[in-house]
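Enquirer: Following is a predicted model, sequence given first.
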Amino acid sequence: RVTLQTLDVPDGVVVRLFSHPGTGLVVAMFANGECRTYFPRPTPAQPGNVLSAPFGRFRWINGATVKCQEYVVCSSSSSGNEEKKPFRDDNVQISTSKDHKLLVAYQNQVCVFDVAPRGAAGEEDFVLEAKRSADLVWTTQVDGIIRHARLSGDGR
């Protein structure tokens, strides 16, 4: 029998879930445009390499929160009238890099956020961090709809 860790996830529909294969960063995108990030932290081992935590080798801690609806605008008509639409699986792309940059592409806009964890890695990280907003690094708008967007390498 294994005890599973419960993540701090808000109510709402998850429209996209992404994890970086190298860093282990997990990003959950919700229909309201909010992205939550979660970072793995190794659990301390006892002498003899015996794990001291019930969750296995890693403990997931809360990372930055990105409120994409504050940065992304969707115009539904040629007149440019702004309309809030829910984020859906078929119209949003998310990706992360080795240096903890988060790319969000929605309709015709691309935003890159810095979601790097703050503070030293240690046992204090096992306490849930205060929710913080990610820093906007870069954004742009293109003429057409973005169908596929990914970060590569280290995101620089």
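Expert: Structure received. Numbering: from 1, shown residues only.

Enquirer: CA atoms for contacts and neighbours, from now on please.
Expert: OK.

Enquirer: Can you get me a residue count around A45?
Expert: A45: 12 surrounding residues under other CA atoms under 10 Å.

Enquirer: again with W138
Expert: A count of neighbours around W138, defined by other CA under 10 Å, yields 11.

Enquirer: list the contacts for it?
Expert: Contacts of W138 were listed using CA atoms under 8 Å, 6 or more residues apart in numbering, and they are 111-113.

Enquirer: same question, C111
Expert: 71-72, 103-105, 136-140.

Enquirer: Turn those residues into a markdown table, columns for secondary structure and distance to T96.
Expert: What follows is those, written out as a markdown table (DSSP: H, G, I helix; E, B strand; the rest coil; distance: CA to CA, whole Å):
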| residue | secondary structure | distance to T96 |
| --- | --- | --- |
| Y71 | coil | 18 |
| V72 | coil | 18 |
| L103 | strand | 6 |
| V104 | strand | 9 |
| A105 | strand | 12 |
| L136 | strand | 14 |
| V137 | strand | 13 |
| W138 | strand | 14 |
| T139 | strand | 15 |
| T140 | strand | 17 |
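
Enquirer: and here's the other structure:
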Amino acid sequence: MRIALKIYKGFIDLMAITSGLMLVWLMVGIVLSVLIRNLGGQPSAWFFVSTEYSLFYLTLLGAPWLVREQGHVHIELLTAMMPPKILSIHSRLVALGCVIICLVLAWKGFDLVQTNISRSDYDVRAFFVPKWILTIVFPITFLAMATEFSKFVFGENIMHVGEAGVHE
């Protein structure tokens, strides 16, 4: 069990690192594209497509890590005024809602991937890219987010610390 947890944690870290690298590529790709245009050239269509896909992937790949690290955005104005017992119940219910939503999105994402594969759907712009390559990230990341949110439902820690401005 310990090894499985280590592998899972490493997988979440790997997705976050990949997300960070895509963010770097996004910056480099945009700078290069602008530089090429300013020098009178025409950047490859690959620049545009790869930066567009990076925006999509980096958002989803980094999300499970953000949940684990409590880096997601939430307003603690109300929770800062709650008594500890009510705060714990409220926070766990919010986390449970997040688990349910993530599981539904993972399931619908898996259905979408299956549909893309069965129909042989392609994203046709500069290149022919099988759509399942784009949509495979949905079930993986939303299932990982559901797992991370479930730690706040059943674990010792809760999502909300109850102190406004602590994480700023």
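Expert: That came through fine. No experiment lies behind these values; they were computed from the predicted model shown.

Enquirer: Please state their TM-score.
Expert: Laid over one another, the chains give 0.22 as their TM-score (TM-score structural alignment, normalised by the length of structure 1), with 76 aligned residues with a CA RMSD of 6.2 Å.

Enquirer: ok, back up a step: of the contacts of W138 of structure 1, which is the nearest to V26 of structure 1?
Expert: Of all these, V26 of structure 1 sits closest to F113, with 14.4 Å by CA to CA.

Enquirer: isn't that closest one right up against L102?
Expert: Yes. Between F113 of structure 1 and L102 there is a contact under CA atoms under 8 Å: 5.0 Å.

Enquirer: the strands in structure 2, which residues?
Expert: 122-124, 128-130 (DSSP state E).

Enquirer: Quick one: the helices in structure 2, in order.
Expert: Taking DSSP state H as the criterion, structure 2 carries its helices at 2-38, 45-68, 84-119, 131-135, 137-154.

Enquirer: Now render the contacts of C111 of structure 1 as TSV, adding distance to G63 of structure 1.
Expert: TSV is the format used below for the contacts of C111 of structure 1 (distance: CA to CA, whole Å):
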residue	distance to G63 of structure 1
Y71	19
V72	21
L103	15
V104	16
A105	20
L136	15
V137	17
W138	19
T139	21
T140	24
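
Enquirer: Closest to W60 of structure 1 out of those residues?
Expert: Nearest to W60 of structure 1 among the contacts of C111 of structure 1, with distances taken as CA to CA, is L103, at 21.1 Å.

Enquirer: Quick check: closest non-adjacent residue to that closest one.
Expert: V112 (4.5 Å; CA to CA, 6 or more residues apart in numbering).

Enquirer: With T51 of structure 2 instead?
Expert: Once flanking residues are discounted, T51 of structure 2 sits nearest to L26: 5.3 Å by CA to CA, 6+ apart.

Enquirer: Surely the one you found and V49 touch.
Expert: No. Between L26 of structure 2 and V49 there is no contact, the gap being 10.8 Å when judged by CA under 8 Å.

Enquirer: what's the spacing between L136 of structure 1 and A64 of structure 1?
Expert: L136 of structure 1 is 12 Å from A64 of structure 1, where distance means CA to CA, to the nearest Å.

Enquirer: quick one, which of the two is more surrounded?
Expert: A64 (24 against 15).

Enquirer: buried stuff in the helix or strand hosting that one?
Expert: Using DSSP states H and E, the element containing A64 of structure 1 is strand 58-67. Along strand 58-67 of structure 1, these residues count as buried under the neighbour rule (16 or more other CA atoms under 10 Å): 58-67.

Enquirer: cool, stretch 34-47 of structure 1 as well?
Expert: Result for stretch 34-47 of structure 1 [16+ other CA under 10 Å]: buried residues 34-41, 43-44.
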